[in-house]
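Colleague: test case, fold it:
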Amino acid sequence: MRTALSLLAVLLAVGVGMRVYPHSLLNALLAGAVIYLAIEVVALRRRIERLERTTTAIARDDHPEATHGTPLVRDPGEPTADKSFSRQAAAAEEHPRAAPEGKPPPPSPDQVPVRGLLAGLTAPVVTFFTSGNPVLKIGLVVLFFGVAFLLKYAAQRTLIPIELRLAGVALGGLILLAAGWRLRHSRRNYGLGLEGGGIGVLYLVVFAAAKLYHLLPLPLALTVMISLVGLSCALAVLQEARGLAVSGSIGGFLAPVLMSTDSGSHVLLFSYYALLNSSILGIAWFKAWRELNLIGFTFTFAIATLWGASAYTPDHFATTEPFLILFFLMYCLIAVLFAHRQPLRLRGFIDGPLVFGLPIVASGLQAYLVHDFRYGMALSALMLGGWYVGLSWLLWRQLAEGMRLLTEAFLALGVVFASLAIPLGLGPNWTAAAWALEGAAMVWIGSRQDRPLARLFGLLLQIGAAVSFVDGLVLPADSGLLVNWAFLGSALLASAALFSSFWLDRYRDQASPWELPLPPLLLAWGLSWWYGGGYRDLDHHLEGQTLPPAFLLYAGLTTLCLGGLAHRFSWQRMVTGLLVLLPIMLFTLIAQVMGWNAGSLLAGCGWLAWPLAFTVLYGLLARFEEQLPPRSLPWGHSLGLWLLMAVLAIELAWRVDRMAGIAEVWSLACWGGVPMVVLFALEFHGDRLTWPVARCAATYHGIATDVPLLALLLWTLASFTASGDPDPLPFLPLLNPLELVELAILLLALLRTLRPTTSSLFGERGLIATAALLFIWLNVAVGRCVHWYAHVPYRFDALFSSPILQAAVAALWSVLALTLTILGARKAYRRVWLTGAGLLCLTVIKLFVIDLSGTGTIGRIVSFLVVGLLMLIIGFFAPLPPKPEELPR
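Modeller: The predicted structure follows:
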């Protein structure tokens, strides 16, 4: 429920941002990021409250005397209650979802249904005003605004001298501060509230005296503010007063906003905020107060963004850039201190919104500041990446114990920004790549810390990055091949998706139901961006004959690299994704044969692309044989073999066709001859190859060779239309290249059907079909002989009308009938004898239907004589074999 409402809120914020800034997708998505951070703060605040209630319940169970007033008598050797409580509290901090025995565990914040987004966002405010001393808190807020309005009213009407007014307000603040300090022991909460209110009033007085009335010189005002900052830090740390630090910081950040006249110096404003942030940094040195860190981060960068949008000009760069760098460094160190100051068992726990939100906001502001500088953002990203890499190295060397997660996060950010320097230097569209990689980082941290909302927001960032990238995708004509921002942006989007898919796969045991389909979708999304971006860039720079093999080379190298990553990280899903090389090889082959390149497959870089592709494919099938899905292995081997035979046949046929002085039939024979040779080798010598043929014998003696053999039979049927001109060689019956290839294919099919391990495709029906095709081939061979020696045109109508062909066919049929009947009679093959007898009957029918119309010609006469004599021989030497049941037993 919370995830759905959070998604709705983020989308609503993006929509409102697009409404307000219709020409800036960056601002719209920034609005969504702010909403996400707000929801995350609410969720974490509720988690902290439940953790405190859990530890309180544990303490109550361990100290029943605190409830019933009965002291316990303990054995001297028994551990004290304080130690027991500390151990249980530490366990509760490490496992906040655990509950005391016998009580139901408190629900996780991620599992608690949120009744409404408004209720979730206002929960911290309601808690603040309804817990502790609500009257005091509300009174301090009212007093704070009242003092601010009083100062403004008095300034406008000059009723009392300004010095007296400011002195009176300052005296009131000091009284509140002193009273709070006096009550710090007897009424702790009340006293801390007074202290916070007093410090806030003093902030207002000093800022008003320096900025509005110029009563204090700026150096003195800064000194006083530094003193107030130090005082608030000291009071908060000494009294363990997180609320004092929070209220004092809020008052300090709101002071310049309430007293603003839109005419002040931004240098003074940012200097003042630098002091406030230095106090937060000082507190972070001693305490891990997350609320204080987030309040300072939000106020600082929100007000800086508002000022930049309304008042920044390029002339302010020299006085603005140092403050941005200073604020960035401060909160980067605060994030380190927060992770370092966690309890021992939670050491290294990182604040996701601060660790990953800081570079998002800071890089966005930096891009606005340096947009007029050439390579400004590229250099900024390079330095930012260097900072994060150096910081991760320092943490690893100095604080390796328990800080691995933060070190990995900083290292990831360093690699991200260092890699962004390349596309930023080559093009202005940096937002999409930055957000995609930041989204991947959010998915990573969400997976490591089991935070579904962070993972969801990371995915939304990547979708927004893709939309932004496509919206501004215009590639200059003079861009370099694979070194332009359009390709590199696609590559970074792909990397982010693949990185997200990997981490969601690794932590799939903790995934929500809606996340289960995401890893394969992200894998497909990432590969689509990678291959699509590469193809688009190659298409922009290459054309015609060089494009398909160049893309195949790109795909082969990609598969080689991804295969290494899949092996290194044991990524099962990526292993399956590597098989995308097969359809790319098929696409390339079709493109080269039918599309852009009706020429050599090895043209351009094809001489390298095709051998590399086949090497990578069979290396993939061999290396990942155990990891690939069982159903994909037969198809992988089969498609690889089919493509190999097709490439060899097409390339050899093309080269033979370009040879001068030879007939076209030689090229035609190559189309069938090359696959025929490969199939013969696999049929009779393939098992000598331990891998892949012997290892996958069922495949290589089944579907992998059945389909090409069936295709060769169809090719044989189609090749009957060729006359078989073997120029420059003379035509010899059955010894010309075309008929030799046809005969070899038919013999291979017959042998395949007669083998005991034959597949179902070439069973008994296959034997009948192959025998029929062999009969047709003999008739075609006779027709070619008549064409070449009797000079009859090689057309069906001309040959059919030739009496020489009719006589030759009648003789052929009679000889075949004689052979079959004798063989059937000698071996008692009744079906073979019946086949021969049927062919003989067909011959007789042909004589009386066709040949009888030309009884005066020599051809017809010869036909009748030969058939008649053969029938007599058959009747004498080959009588009908008996039926099986008639055979003697």
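
Colleague: switch to C-alpha atoms for all contacts and neighbour counts from now on
Modeller: OK.

Colleague: Leu37 touches Gly352, doesn't it?
Modeller: No. Counting by Cα atoms under 8 Å, Leu37 stays clear of Gly352, with 9.4 Å between them.

Colleague: spit out the residues that contact these two alike.
Modeller: Common neighbours of Leu37 and Gly352, counting by Cα atoms under 8 Å, 6 or more residues apart in numbering, are absent.

Colleague: run through who's touching the helix or strand where Ala170 lies.
Modeller: Using DSSP states H and E, Ala170 falls within helix 162-182. With Cα under 8 Å, 6+ apart as the test, helix 162-182 has contacts from 147, 151, 154-155, 190-202, 205, 209, 213.

Colleague: before we go on, could you also do this sequence so I can check it against the first one:
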Amino acid sequence: MEFLLIPLCLVMLVVLFSLKNIVRAEFKRLDNQLWQLRQEITSWKKEQVPVESKPVSVAPDSPPIAPVQPEPTTAPEPFEEPVAIPVPVEPEPTPVQRDYWKSGFEVVGETEKEEEVSAEVAFSPVQHEVQAPKPGFFDRHPDLEKFIGENLVSKIGIAILVMAIAYFVKFAIDNNWIGPVGRVAIGVLCAGVLIGIGHYLRRSYHAFSSVIVGGGIAVLYFTIALAYQQFHLFPQSIAFIIMLVITVFAVILSLLYDRQELAVIGLVGGFAAPFLVSNNSGNFRALFTYLSLLNAGLLLIAYRKNWRLLNLLAFVFTVLLFGGWLATAPATLSTKDYMAGFWFAILFHIIFFAANVAYNIRRNQSFVAADFSMILSNAALFFTAGLILLHRMQAEHLQGLFTIAMAVIYCLLSFIFFRNRKVEANIIFLLIGLTVSFISLTAPIQLKGNHITLFWATEAVLLYWVHVRSRMPLFRYTTALVWGAMMISLMIDWEAGAGLLTGLYAGITTFALFYLVRDREQRLIGYIVEIAGLLIFYISGILEIDRRIDAAAGQQSLMMYEMAYTVCFSGLLFLLRNYIRIFQVQKYLLASIIAFTLFYFFLLTSNVFHVQAEILQAGKSLVPFLWYWLAGAVVALMIAWFSRMVYNNDPLLLPLGDAAPWLLVFCSVLLLSIAGHLLVNQIFFSPTHSLSDLQRIYLKSGLPILWGGCSFVLMWQGMRKKWKTLRIISLSLFTLTLIKLFVFDIRNISVAGKIAAFFCLGVLLLVVSFMYQRLKKIIIEDEEKPSV
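Modeller: Here you go, the predicted structure:
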């Protein structure tokens, strides 16, 4: 045993000798720094002397008679008095407390940009300390040689020393020189020596002493673990208590030395202690109770020190331990066991949230990105663990309640912080964002099917209304996210065959959002929301028609229903926009919708004749055909509105130019031609008059008569309205009718058809010529309406 003391004494002598050299070098460095400081103070005093001796800055407002009769004896007095009199230090201005904090959310009649700026100012009446960006490694250590010699070498040296002690003890144990008690005593003695040396050097060598003390604490942890696991010198409870005492001792030293490294070592040892003294019993309640006490001690440290690394390590270790238990929990665990785990998860969530906000609120400091990340991670992991535990407890019906409870908790926290004027606005915005997120997650977790869409549609409107009332941009962004989620959910509902009411409700809420947005956002955003609302209404109706119409009705009939719905939808928009004025649809948007409707209506004309043939020949239902006539009436109403715009030279038609009247006449004549053909088929169809015969007669005889009548009406209106363009269109239509009649229709036509066509056209042309003769003066003076 005496032989072992010789190497130990040698080791201690080597340590003390190295410390002596380090102390000497440190004293030399301090002397150099003091000398440099004295030189800087001396140079600074020399620079300040000329400034104080200038008389110009003392009495700039002296009367003009003063330089005429100066008194040499009292001349220096005016220069000395201002220097001798101490300048009164004004108290720091108290931050202006705005009424925003008293009255809550108010609506101010300003522009949106001014409102958002005022909201940001109102949320931060207290000036927080702005933390400068952390310097880099080479900024903190410009002298790399000094860093290696004073910092890195000491850490490596203590690590090697600990390894040397460990190898020596192992060698002695392998040769049976030391018994179990002696082995433990040597470890404790070495740890005590290291801690004592570090404590002795704490004032002169702050960083070096912390490294030595940390090494001593690490030796203590491993010594006690070896005494329990290998030698069984004391029971588990005693070993656990000793390690807990070591952890508390390390934390106290870290606070006394103000060194985060010691706290980290104590924390790592504290989390390792349960495993170092474990007997594999699987008692998770004891483990989580110990972790709760350890994290509660961390909370006390976090209240006094801004040691983010300590918070991060504790959070990571706790998540790993709790997540490991949750992932490897045996199937034999009961609901009661999972409930206990749920309560421990709540406790951990509260502790880590408080640990991440305590110091900043206490010292009125700004939160940084690491704080926000910790708060978000804490909320997300706790929420995930809660859902898993509820699932394993077979309580899935409570997951929605758990989610809304999370939203309520963060809402209360945001309100409490809002009332506390020391809290900056960013953390309040973060808590409000978490509140909104959990409210939004309640729908997909608790509800099923289209109820999610209904929930998100309502939430989007409420969030933007809160943005309008509170002037906080956060709600504006969350509105966009929730509304986008609602649109995705609505598409899923459409794919699943949801009912018409879901689409109608989504469209109504989207238009409600448009009414809130249109005067407060950019015009493009208003257009997007408006178009989206119209598309929701239209697609919902189309899908409902596809779902309701029986497939046996045929594809042609289904297209008739869809065409009729499209036309009626556009007509309803036109009616609500121009007469009832419920929906303030933009004029350009309405014109585009009507143009598309007319094109779609005329494009599906061929399907109308197929449906009519099936009705007349096969005796199918007349309902699709009636829907077409309703659509035709709506199209006629649109054409009438179009003609009014053309006559009034509406600025909306400026891109069309002179083509607008021609386009109007083309649509009108085409609609009348189709309607006349359908009426002829419906009235004169019989077994003796087939549809092909009726079509041939109508195209060769009826159509020229119809076009001639249209030309006559156009001529009459052009003369009546003094509109030259309309008269030119009438003459063009007359010319087209005559060319068609004499080139194509004169062949293979009955005598009665020829007589009717020629008679009607001849009479119309004579009447037109007579009208030109009687109204010659109007034509010559050319007082027609200016063309578009």
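
Colleague: distance of the closest residue to Pro704 of structure 2 other than its chain neighbours relative to Leu764 of structure 2?
Modeller: Leaving aside its chain neighbours, Pro704 of structure 2 sits nearest to Thr737 (5.6 Å; criterion: Cα to Cα, 6 or more residues apart in numbering). Taking Cα to Cα, to the nearest Å as the measure, Thr737 of structure 2 falls 12 Å from Leu764 of structure 2.

Colleague: joint contacts of these two?
Modeller: Gly708.

Colleague: alignment lookup: Gly563 of structure 1 to structure 2.
Modeller: Gly563 of structure 1 maps onto Phe514 of structure 2 when the alignment is built from TM-score structural alignment.

Colleague: quick check: the gap between its match and Val585 of structure 2.
Modeller: According to Cα to Cα, Phe514 of structure 2 stands 11 Å off from Val585 of structure 2.

Colleague: what does Val245 of structure 2 give?
Modeller: Val245 of structure 2 sits 74 Å away from Val585 of structure 2, going by Cα to Cα.

Colleague: neighbour count: those two, which is higher?
Modeller: Shown here are Val245 of structure 2 and Val585; by other Cα atoms under 10 Å, Val585 has more neighbours (19 against 13).

Colleague: with adjacent residues omitted, what lies nearest to Ala250 of structure 2?
Modeller: Gly266 (5.1 Å).

Colleague: structure 1: which residue goes with that neighbour?
Modeller: That one, Gly266 of structure 2, aligns with Gly248 by TM-score structural alignment.

Colleague: and its match, what element?
Modeller: helix 242-258.

Colleague: show me what that helix is packed up against.
Modeller: Secondary-structure packing of helix 242-258 of structure 1 (3 or more Cα pairs under 8 Å, 6 or more residues apart in numbering; DSSP states H and E): helix 188-211, helix 218-238, helix 266-286, helix 290-311.

Colleague: how far away from the center of its chain is the longest one?
Modeller: Using Cα atoms, centre = their mean, to the nearest Å, the mean C-alpha position of helix 188-211 of structure 1 is found 52 Å from that of the whole chain.

Colleague: taking helix 218-238 as reference, get the angle to it.
Modeller: Counting by axes from the mean of the first three to the mean of the last three Cα atoms, to 10 degrees, helix 188-211 of structure 1 points 170 degrees away from the direction of helix 218-238.

Colleague: so what secondary structure elements neighbour helix 188-211 of structure 1?
Modeller: Other helices and strands packing on helix 188-211 of structure 1, by 3+ Cα pairs under 8 Å, 6+ apart, are helix 134-157, helix 162-182, helix 218-238, helix 242-258.

Colleague: tell me which of these lies nearest to Leu384 of structure 1.
Modeller: When these are compared by Cα to Cα, helix 242-258 sits nearest Leu384 of structure 1, at 27.1 Å.

Colleague: what comes up buried for that closest one?
Modeller: Applying a neighbour-count criterion of 16 or more other Cα atoms under 10 Å, one finds 242-256 buried in helix 242-258 of structure 1.

Colleague: how big's the offset between that helix and structure 2?
Modeller: Once the two models are superposed, helix 242-258 of structure 1 sits on average 3.8 Å from its counterpart in structure 2 (mean Cα distance after the TM-score superposition for structure 1).
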